[in-house]
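Undergrad: return a 3D structure for these sequence lines:
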Amino acid sequence: MTLSWLNGHRATLARSGVLRQALRVELIEQSLADDQIPLPDEQQQQALLRDFWQRQTLPPEKQASWLRQRHLSEAELIAMLSRPQRWRQWCSQRWAHSQEALFLKHKNQLDQASIALLRLEDEGLARELYLQLQEGEATVQELAERYCRDQPQRQAGQWGHRPLIELPPALADMVRSSPPGKLREPVQLAAGDWVILRVERFEAASLNDPVVPPRLYQLEGDAQLEAWMEAWLNQSGN
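TA: Sure, this is the predicted structure:
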């Protein structure tokens, strides 16, 4: 598959709902080839295959049939399975020299927190539940199950240690400005969206954390990939 092939089959792929995914894969493959990012060594390849077949719960005698049905060779499967790892390697090579600039650009996407959260439509109910929490009459999780169960998109309850990027921007800013351990009085983020919040733990991203640089490279790689995709789609659509 090439970009020219994608362009020639654009309409069919779009109707099938796979154009963006196919384009993403092709752009990644092209980048890996251009910069000669190698496949993992034999031991890593076998580990990838072993883990994959275990997830598929397929015994060895059925694996060849599975591949034939999908018109794949084992080498092609290995290339697919190793693509995320090789893309991370490409991103690291591309932006390792820009660590500090990337940190300033993406820091807010890497901050993490554990929070207790209620999001309610009614101000009166929000203030009543706030008082219950203040008096220790109930827990956030109990109230979330009772009053927010039918609105899972509001992400109420005990919210484990996760990136703040997963929260709406206004709520993420509220988390950053809240002292850990303090129950915030109800705050209206938008019409019909009253928030009661307690930050259990906040962890600001730091370049001293060894997991942060790879995440920065991945974020920048994904942003670059998205820009390439939009440029190709807009150019090809003209």
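Undergrad: switch to C-alpha atoms for all contacts and neighbour counts from now on
TA: Will do.
Undergrad: go ahead and list the helix or strand containing the closest residue to residue 186 other than its chain neighbours.
TA: Computed as Cα to Cα, 6 or more residues apart in numbering, the closest residue to residue 186 that is not its neighbour in sequence is residue 196, at 4.8 Å. Per DSSP states H and E: residue 196 is located in strand 193-203.
Undergrad: quick one: contacts for the residue lying farthest from the centre of the chain?
TA: Taking Cα atoms, centre = their mean as the measure, the residue most remote from the mean C-alpha position of the chain is residue 135, 37.2 Å away. By Cα atoms under 8 Å, 6 or more residues apart in numbering, no residues touch residue 135.
Undergrad: how about this one, so we can line them up?
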Amino acid sequence: MTPIFKVGDKVINAHEVVPLLADYQLLPQLIREIVIDQAIAEVECTPQEIQSVYQQFFQQNQLTPANLPVWLQQNKISKEQLESKLLRKLKLEKFKRLTWSNKIESYFLKRKGQLDRVVYSLIRTQNPGIAQELYFRIAEGEKSFAELAQQYSEGSEAQTGGLIGPVEINTPHVKIAQMLNSGKPGQLWPPTRVGEWLVIVRLEKLLPAQLDEPMRQKLLNELFEGWLSEQVQQKVSFPPFNGQNEEEIANQSS
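TA: Next up, the predicted model:
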């Protein structure tokens, strides 16, 4: 047995590490990071790119080279560890761009229907009579949706006058999302059963997704995460540890 470290009176031996990581649900993250390290090992960064990532770090943390030592001490990290962390982040982002940048446009078109955002108003109640009455009062303009939502809605949306969003169109309950996806701004739906609730919904705004820089980064991350999940499934195998077979440890890490 080879001791690795000690916690209180408990000595952790080498053969115990992987089963412990699996037991505490830490093994999946470790595997991910190892797969990432293998993927970015050959990525080269220019001096300009390295300088840029340092500048971003200093700006984000409101630091200068003069007060960096204090920050390092407060965060219990060495300068070498910080440099390694920043370089790894840079190489990972460059790996994403090199691998998937030319696929972003087609992926955006494929995903656009789910990326469009909406602003909508919602009232929910469990009382059918109240739901019907509120719907007619809104439809006839007797009172505003916001006033009635504040007074009668039984969910947290009452605090915002029933207003929700902007949110991606697939964020609400699937039944509400289908209504919003087929509607036009200003459309009001009569009381509709959604689970235990009767809901009154009005579409306020439809905000079509745009392929701007934040959206590009979001899609780049999605493509990377999909690839990473596949890599973890394909590449990882487990020899027996401490009486556990490969299947048992794999199940613990999933």
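Undergrad: one step back: counting by contacts, list what the strand holding residue 196 of the first structure packs against.
TA: Here strand 193-203 of the first structure is seen to pack against strand 112-120, helix 123-134, helix 169-176, strand 183-190 when contacts are counted using 3 or more Cα pairs under 8 Å, 6 or more residues apart in numbering; DSSP states H and E.
Undergrad: so the third one matches what in the second structure?
TA: Counting by TM-score structural alignment, helix 169-176 of the first structure falls onto residues 174-181 of the second structure.
Undergrad: just give me the neighbour total for the aligned residue in the second structure for the residue nearest to residue 186 of the first structure.
TA: When the structures are aligned by TM-score structural alignment, the residue of the second structure matched to residue 196 of the first structure is residue 200. Look at residue 200 of the second structure: counted by other Cα atoms under 10 Å, it has 26 neighbours.
Undergrad: I'd say residue 200 of the second structure and residue 131 touch.
TA: Yes - using Cα atoms under 8 Å, residue 200 of the second structure is in contact with residue 131, at 7.3 Å.
Undergrad: name the residues contacting each of the two.
TA: 124, 191.
Undergrad: any idea how far the spatially most central residue of the first structure is from residue 176 of the first structure?
TA: Of all residues in the first structure, the one closest to the mean position by Cα atoms, centre = their mean is residue 166, 8.1 Å from it. Between residue 166 of the first structure and residue 176 of the first structure the computed distance is 14 Å (Cα to Cα, to the nearest Å).
Undergrad: now do residue 184 of the first structure
TA: Taking Cα to Cα as the measure, residue 184 of the first structure falls 12 Å from residue 176 of the first structure.
Undergrad: again with residue 182 of the first structure
TA: Counting by Cα to Cα, the gap between residue 182 of the first structure and residue 176 of the first structure amounts to 13 Å.
Undergrad: higher neighbour count, these two?
TA: Shown here are residue 182 of the first structure and residue 176; by other Cα under 10 Å, residue 176 has more neighbours (18 against 11).
Undergrad: for that one, which non-adjacent residue is closest in space?
TA: For residue 176 of the first structure, the spatially nearest residue (Cα to Cα, 6+ apart) is residue 202, at 7.7 Å.
Undergrad: I figured residue 194 of the first structure hits residue 122, correct?
TA: Yes - contact between residue 194 of the first structure and residue 122 holds when scored by Cα under 8 Å: they sit 6.9 Å apart.
Undergrad: so those two - more neighbours on which side?
TA: Per other Cα under 10 Å, whichever of residue 194 of the first structure and residue 122 has more neighbours is residue 194, with 22 against 13.
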